[in-house]
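Asker: predicted model, plus sequence, below.
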Amino acid sequence: MSAATPGILFVVSTPIGNLEDITLRAIHTLRSCDHVVAEDTRRTLALLRHLNISGKPLHSLHAHSPPTHIELIVQLLEKGGQIALVTDAGTPLVSDPGDALISATLNAGFRVVPIPGPSAILSALVGSGLGGGRFRFFGFLPREGKNRCNTLLHIGNTSESIILFEAPTRIAKTLHDLSALTPNRLACIAREITKIHEEFLRGSLAELASLPREEWRGEITLVLGPHDLPYTMTSPCTSLDESKLQETIERALAEGETTKNVVNHLMAKSGGKSKRDLYAQVLQVKNRQK
């Protein structure tokens, strides 16, 4: 590292599951750089060991890192440091904290060099069979509140393919909320991409929301196919009162909807009822209509 050599920040894509997916250029960059900035230094250290790279100074940079961490890295660039920025998996800056460092690097007048490689976004899109045109990436959805409702409505009113990340503990709720908006929209759950248990589950949002899974596991990317607009829809976070809920159930069953579809469509609007209770209510209405 020499001040006579301009500092450079290399943004290095790393495998999203299968370590064999790392590129030759990424390996060369990690071997030749002076420092590595990582979201989780433990995971990055495991990758470096796999590549037989040792003695490389590691610096932590995650969502809760103080601004002083970025200032330290910029100081290393000022001394001519060749620095590699990596994330836990995939490409830095995509749903990770690397954007602040890249902005600071550019503002300080240093080069940012992308080292492309694996991407869960494109891998999911290709495997889903729902691409072929424009798409929008939403990252992780807000967990709750008005921001979540507005984002869900935005997705429902977007005609292009949609790609988003979701945690296994929240994917069931997200599927129910999205199916309440556009139940027939085609979608694909891409799970554990490039790993041993890689799985692509395809179907309508209503069908995916009704999958009999008690617990989801692994890294999940959700792809929604394109659909035609306009759609008339209300917020999936707006609950129906009991009389409206009963009326909606009766009308849906009278129109020939199955019990399962009615339950899945109304889960997000049932005022917090459990799926079991809503299922019992739908069956009760169905039995009265016989």
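Answerer: Structure received.

Asker: going by C-alpha atoms from here, please, whenever you check contacts or count neighbours.
Answerer: OK.

Asker: wait, residue 117 sits on residue 16?
Answerer: No. In this structure residue 117 lies outside contact range of residue 16 using C-alpha atoms under 8 Å: 9.6 Å.

Asker: just checking, residue 169 touches residue 216?
Answerer: Yes. Between residue 169 and residue 216 there is a contact at 6.7 Å, judged by C-alpha under 8 Å.

Asker: which residues does residue 164 contact?
Answerer: By C-alpha atoms under 8 Å, 6 or more residues apart in numbering, the contact set of residue 164 is 121, 137, 138, 139, 140, 141, 221, 222, 223.

Asker: before we go on, here's another structure to hold up against the first:
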Amino acid sequence: MAGTLYVVATPLGNLEDLSRRAERALAEVDVVAAEDTRRGRELLNWLGIKKPLVSYYEPREEEAIPGIIKRLLAGENVALITDGGTPAVSDPGYRLARAALEAGVRVTPVPGPSAFAAALSAAGLPTDRVTFAGFLPPKQKARREALAELADRRDTLVFYESPRRTVEFLRDAAGVLGDREAAVFRELTKLHEELLRGSLLEIASELDSRPEVKGEVTVLIQGAGEKAEVSEEEARKMLAAALAAGRPLKEAAAEIARLSGLPRKEIYAWGLEIKSRASSD
């Protein structure tokens, strides 16, 4: 009889967030598949559990899957864990779960910590409709294109981002989506947990004033409203943010015209004024 694949959520940072069910699952399985075996071993040691670990991380998922499926079909129970949070949510896992299901293996979630859900619960933004976009492409052009695809969604938008790219991401988002209300969580559940609220550009300015941004970052952005009136002042701010982020004027003017309903030629002329002032400074 085949074993069971347990998809086990583990703490983001505070070990006290581990559920009793997750602890029991880790204690009872035959083997633990971990995104990082060193961090997996640290967690098991903290729990006083001794289990063999196998490596399962994203660049080599396809290589690891056959061996894990073989164990499951031989009757072993396997727990899948990542470095923190819920496996397969912007972390390795869905390919293994799919392969197990296709092989006729039972897959059971052991729910628990998730940066996405934790941030959403405390951000003060609407939670009835949500789009989770995870990590957007690191390259600016591709990132802007991905943001543009989300521009008309009325859902609260949730992203994960590298601390090194957070300021750039926020400015790109303001340039593409408009300077919307947002919340940025840093180091969720850890000693230095921080929540920043305000507009995208306000938060970007605050983080840019620091020597560096540290820790894992979750960004939540208010969804698009009704086809709302966008004042000239707001449109000018959007344009300035887009140009400051390096977006081509023609592209930025077209996008802001679409969002605001203002004439594209007029917005383009503002952009020329901004560029002229910048070159004379």
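Answerer: Cool, the structure landed. Given the structure is predicted, the values throughout are model-derived calculations rather than measurements.

Asker: residue 117 and residue 16 of the first structure: which is more packed in?
Answerer: Counted by other C-alpha atoms under 10 Å, residue 117 of the first structure and residue 16 do not tie: residue 16 has more neighbours, with 23 against 18.

Asker: quick check: the aligned partner of residue 127 of the second structure in the first structure vs residue 122 of the first structure, distance?
Answerer: Matched to the first structure by TM-score structural alignment, residue 127 of the second structure sits across from residue 132. Look at residue 132 of the first structure and residue 122 of the first structure: by C-alpha to C-alpha, to the nearest Å, they are 11 Å apart.

Asker: which stretches in the stretch 1-150 of the first structure count as helices?
Answerer: Assigned helices in the stretch 1-150 of the first structure, in chain order: 24-32, 41-50, 67-78, 98-107, 120-128, 145-156 (criterion: DSSP state H, counting those that start in this stretch).

Asker: residues in the second structure aligned with the third one?
Answerer: Using TM-score structural alignment, helix 67-78 of the first structure lines up with residues 62-73 of the second structure.

Asker: hmm, who's touching that stretch?
Answerer: 1-5, 55-56, 77-78, 96, 99-100, 103, 105.

Asker: could you flag which of those are buried?
Answerer: 2, 3, 4, 5, 55, 56, 77, 78, 96, 99, 100, 105 (16 or more other C-alpha atoms under 10 Å).

Asker: which ones among those residues lie within strands?
Answerer: 4, 5, 55, 78 (DSSP state E).

Asker: which one of the residues you listed is nearest residue 189 of the second structure?
Answerer: residue 55 (25.7 Å; C-alpha to C-alpha).

Asker: got the contact list for the closest one?
Answerer: 33, 34, 35, 36, 37, 64.

Asker: make CSV out of those residues and add distance to residue 251 of the second structure.
Answerer: As requested, the contacts of residue 55 of the second structure are exported to CSV (distance: C-alpha to C-alpha, whole Å):
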residue, distance to residue 251 of the second structure
33, 46
34, 43
35, 40
36, 42
37, 45
64, 43
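
Asker: which of those residues are buried, as a PyMOL select command?
Answerer: Of the contacts of residue 55 of the second structure, the buried ones can be selected in PyMOL as follows, counting by 16+ other C-alpha under 10 Å:
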select buried, resi 33+34+35+36+37+64
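
Asker: one step back: in the match of helix 67-78 of the first structure, what counts as buried?
Answerer: 64, 65, 68, 69, 71, 72, 73.

Asker: next one: stretch 27-37 of the first structure
Answerer: 27, 29, 30, 31, 33, 34, 35, 36, 37.

Asker: in the second structure, what residues pair with it?
Answerer: Residue span in the second structure matched to stretch 27-37 of the first structure, by TM-score structural alignment: 23-33.

Asker: end to end, how far does that stretch reach?
Answerer: Chord length of stretch 23-33 of the second structure, first to last residue, is 15 Å (C-alpha to C-alpha).

Asker: residue 136 of the second structure matches what in the first structure?
Answerer: Checking with TM-score structural alignment, residue 136 of the second structure has residue 141 as its match.

Asker: for residue 53 of the second structure, same thing?
Answerer: By TM-score structural alignment, residue 53 of the second structure lines up with residue 58.

Asker: count the residues that sit near that match.
Answerer: Neighbour tally, residue 58 of the first structure, other C-alpha under 10 Å: 18.
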